[in-house]
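Student: Sharing a model prediction with you, sequence too.
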Amino acid sequence: MTDRIEHPTMDLLYSEQEEFLRETVRDVLNKTCDWTSVLALTESESPIDRALWRTLASEVGASALALPEDIGGAGASWRETAVVLEELGRSVAPVPYLGSSVIATVYAQQTGADELLAGLATGETIAALAVPAGAPWFRPAHHTVTVAGSTMTGTVATVADASAADMLIVPVDDDTYLVDPAAAGVRFTPVVSLDETRPLVDIEFDAAPAQRVDGAHPAGAATEAALRAGTALLASEQLGLAEHCLSATVEYLGVRRQFGRLLGSYQAPKHRLADLWVQINQARAAARYAADCLAAGSEDLAVAVAVAHSWCSEVAVHAAEEYVQLHGGIGFTWEHPAHLYLKRAKSAMLLFGGPDVHRTHLAGLIDLPLPTLETI
């Protein structure tokens, strides 16, 4: 008889501190990030809300949550960061939080870029990791960038959150370089993106000044860690988005009448929303588990990330589609927020590789045989 192995109990419920943080962030967003403001920004030359970013970073301290106190951080964890992302997803907030406070921050931690970390902690520096937005963490895309002396030449396509960045982090082979986006020889070309609240750009370097970072870990490992963390916490943003779509639709069906009856009294929409409610609760479990594994440095992190991205991506898109359809004709208009949520959900699904890519990766992680032509 083998001895039973005891595992520590994992608590995925929200703590009192996490709920307080949620209330604080939601209050800020309710006051400063209504959907009409978001829509107006998407139609402007600069879709990023820098005033909201400064409020979240300096007043709420959201940019410093997962960083240690000795460098100006809050000494919390990635679980708290996930709560912030849930609220940002509810409001489709146009701020580079995922790119700067998660992906760039993890990369800077991995490479020992302490000076950059200090700026990221206060939110005074917005940084972006110059890798293609669709690259999964376990298969980072290659780009054509070379360094000669202290200058960089080459291109990186479809980089997310770079248009708002004060500093670009560029991995080249096993080295890391910092590039000022305002420096001579750096050019951004906007990419037509489905989701204008998270703009994409192509970056071209033409003998641009580049500062090498002497770090403890090679750039390849740091890139994987950063993109893995970004994928894990993107699921929380998708969860928040899906929850908003459900609650807004339930509220609408509770007041909209057709043929003398409330739309919410018909069985068909009730069943559709009940199914969506179940899926969102499953998504919450997957997103919380991924955030907890990231915070704890769990060995199950890779599996948790694959499950969370695969499931939460599809649930967010489904919720946004129901949001549009069950609002009827008004849901199809530009003057209603539903399209903002649908575009964010669809574009987020394609970040870091789509669900199929992550399900295939998950199969390898858990030794699940992939189907062949003979088994189909």
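Tutor: On my side now, so go ahead.

Student: hey, let's count contacts and neighbours off CA atoms from now on
Tutor: Will do.

Student: My guess is His339 contacts Gln325. True?
Tutor: No. Taking contacts as C-alpha atoms under 8 Å, His339 lies outside contact range of Gln325: 10.8 Å.

Student: Identify the contacts common to the two.
Tutor: Common contacts of His339 and Gln325 (C-alpha atoms under 8 Å, 6 or more residues apart in numbering): 331-332.

Student: With neighbour numbers in mind, choose between those two.
Tutor: It is His339, of His339 and Gln325, that has more neighbours when counted by other C-alpha atoms under 10 Å, with 20 against 15.

Student: mind checking the SS state of that one?
Tutor: Under DSSP: H, G, I helix; E, B strand; the rest coil, the three-state class of His339 is helix.

Student: which residues does it contact?
Tutor: Contacts of His339 by C-alpha under 8 Å, 6+ apart are 324, 331-333.

Student: By neighbour count, which of these wins?
Tutor: Highest neighbour count within the contacts of His339: Val324, with 23 neighbours (other C-alpha under 10 Å).

Student: a helix runs through it, doesn't it?
Tutor: Yes. Using three-state DSSP, the assignment for Val324 is a helix.

Student: this is the comparison structure:
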Amino acid sequence: MTDLLYSEVEEELRASVRSLLDDRVDLSRLEGPEPVDLKLWRTLAADLGFAGLPVPESAGGAGASWRETAVVMEELGRSLAPVPFLGTSVLATAALLGTEDPLLDALAAGRRTATLAVPLSATDPRWTVTAADGVLDGTITSVVDAGTADVLLVPTAAGLFAVEAADTVRTPVVSFDLSRPLTDVTLGSAPGRLVGDAGPLVARALTAGAALLASEQLGIAEWCLTTTVEYVKTRRQFARQVGSYQAIKHRLADLWVSVTQARAVARYAADCLATDDPDLPVAASLAQAFCSPVAMKAAEECVQLHGGIGFTWEHPAHLYLKRARSNAASFGSATRHRALLAALVDLPA
């Protein structure tokens, strides 16, 4: 029977990650020329070993599971920490697990960073790059964490290749979400090392991405709900606390119910991924179909119920709204996942 509750180890992990992120995350850097905080990433990945949570100890990892990785994703969503965790510790790691590729050890130890070179909106493997005798040509748009990656895992019809990022041309994209930069990657006769068959490896990575992104969406929703409840308790209008008005109570109560349901859905997806449950494709699509709209709703309510300050650039609410909107289009929209889910459970069109 699936246990959706957090274990004692997972709660201790959460406390450790939250303490670090509360102390180190500075969202004002998002407006600067280098929004990604590589110093914080080195602390998370190398010093604390969080990059290799799902990697077996025999491969240089922590020997934990994807459940613990999901807890870290929740806290990264709560803080909007601008670190390349999604690309390196989720997408690239999921693609390499089980391949015995030497790059996996370097990723788990935090010595190198990598990402899967597919558009962030991708839901299935697509080959836009050609490979001939280990030389790759082509362009991939909107790749997450490619700007700071050391290695790019590039899918082609001939297989999945590891390409040194320095051998490619990377062009930053003006992204809606400042906290998660995207990059266009051009491979002009770039040499690559064959990792394995691209089809199953990329499919596994994208499924893991969709499943664990739900945990990040949960973290966003929880931050928005908690911050909004705290605000309406102190904000006064017409000689009353805003939160004392029945309409506000109802909106926040409905949101609390949705966030609680999203937690169960996200936890189930993470557990299916951790245990290699055959229900994983259903759990991942269900997680995106449900958690994506909840995160959006929570962020919208956060902006609105904060009143005038919620619509200003100085308040971080707009950053959470942008991340929620960006995530809603990542690894397929909620509409796309509902269609996938219908096919998986044999529902008629």
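Tutor: In hand now; what should we look at? Just so it is clear, the model here is predicted, and its values are computed rather than measured.

Student: residues contacting whatever residue of the first structure lines up with Asp276 of the second structure?
Tutor: Under the alignment (TM-score structural alignment), Asp276 of the second structure pairs with Gly297 of the first structure. Going by C-alpha under 8 Å, 6+ apart, Gly297 of the first structure touches no other residue.

Student: what does Asp166 of the first structure give?
Tutor: Counting by C-alpha under 8 Å, 6+ apart, Asp166 of the first structure touches 125-127, 180-182.

Student: mind redoing it with 6 Å?
Tutor: By C-alpha atoms under 6 Å, 6 or more residues apart in numbering, the residues touching Asp166 of the first structure are 125-127.

Student: would you list the contacts of His339 of the first structure in a markdown table and tack on distance to His358 of the first structure and secondary structure?
Tutor: Listed next are those as a markdown table, based on distance: C-alpha to C-alpha, whole Å; DSSP: H, G, I helix; E, B strand; the rest coil:
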| residue | distance to His358 of the first structure | secondary structure |
| --- | --- | --- |
| Val324 | 27 | helix |
| Gly331 | 31 | helix |
| Phe332 | 31 | helix |
| Thr333 | 33 | coil |
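
Student: Determine the longest helix present in the first structure.
Tutor: helix 219-253 (DSSP state H).

Student: in that one, what counts as buried?
Tutor: By 16 or more other C-alpha atoms under 10 Å, the buried positions in helix 219-253 of the first structure come out as 219-220, 222-246, 249-250, 252-253.

Student: The second structure: matching residues for that helix?
Tutor: Alignment note (TM-score structural alignment): helix 219-253 of the first structure is matched to residues 198-232 of the second structure.

Student: So which residues of the stretch 51-200 of the first structure form strands?
Tutor: Secondary structure of the stretch 51-200 of the first structure (DSSP state E, counting those that start in this stretch): strands at 127-129, 144-148, 151-160, 167-172, 175-179, 186-191, 200-209.

Student: what sits up against the fourth one?
Tutor: The contact list for strand 167-172 of the first structure (C-alpha under 6 Å, 6+ apart) reads 127-130, 176-180, 219.

Student: any idea how far that strand is from the chain center?
Tutor: Distance of strand 167-172 of the first structure from its chain centroid, counting by C-alpha atoms, centre = their mean, to the nearest Å, is 19 Å.

Student: and that strand with strand 175-179, angle?
Tutor: Put simply, strand 167-172 of the first structure runs at 150 degrees to strand 175-179, going by axes from the mean of the first three to the mean of the last three C-alpha atoms, to 10 degrees.

Student: Could you tell me where strand 167-172 of the first structure falls in the second structure?
Tutor: The alignment of strand 167-172 of the first structure onto the second structure (TM-score structural alignment) spans residues 151-156.

Student: Distance-wise, check the spatially most central residue of the second structure relative to Arg338 of the second structure.
Tutor: In the second structure, the residue lying closest to the centroid (C-alpha atoms, centre = their mean) is Leu213, at 4.1 Å. Between Leu213 of the second structure and Arg338 of the second structure the distance is 16 Å, computed by C-alpha to C-alpha, to the nearest Å.
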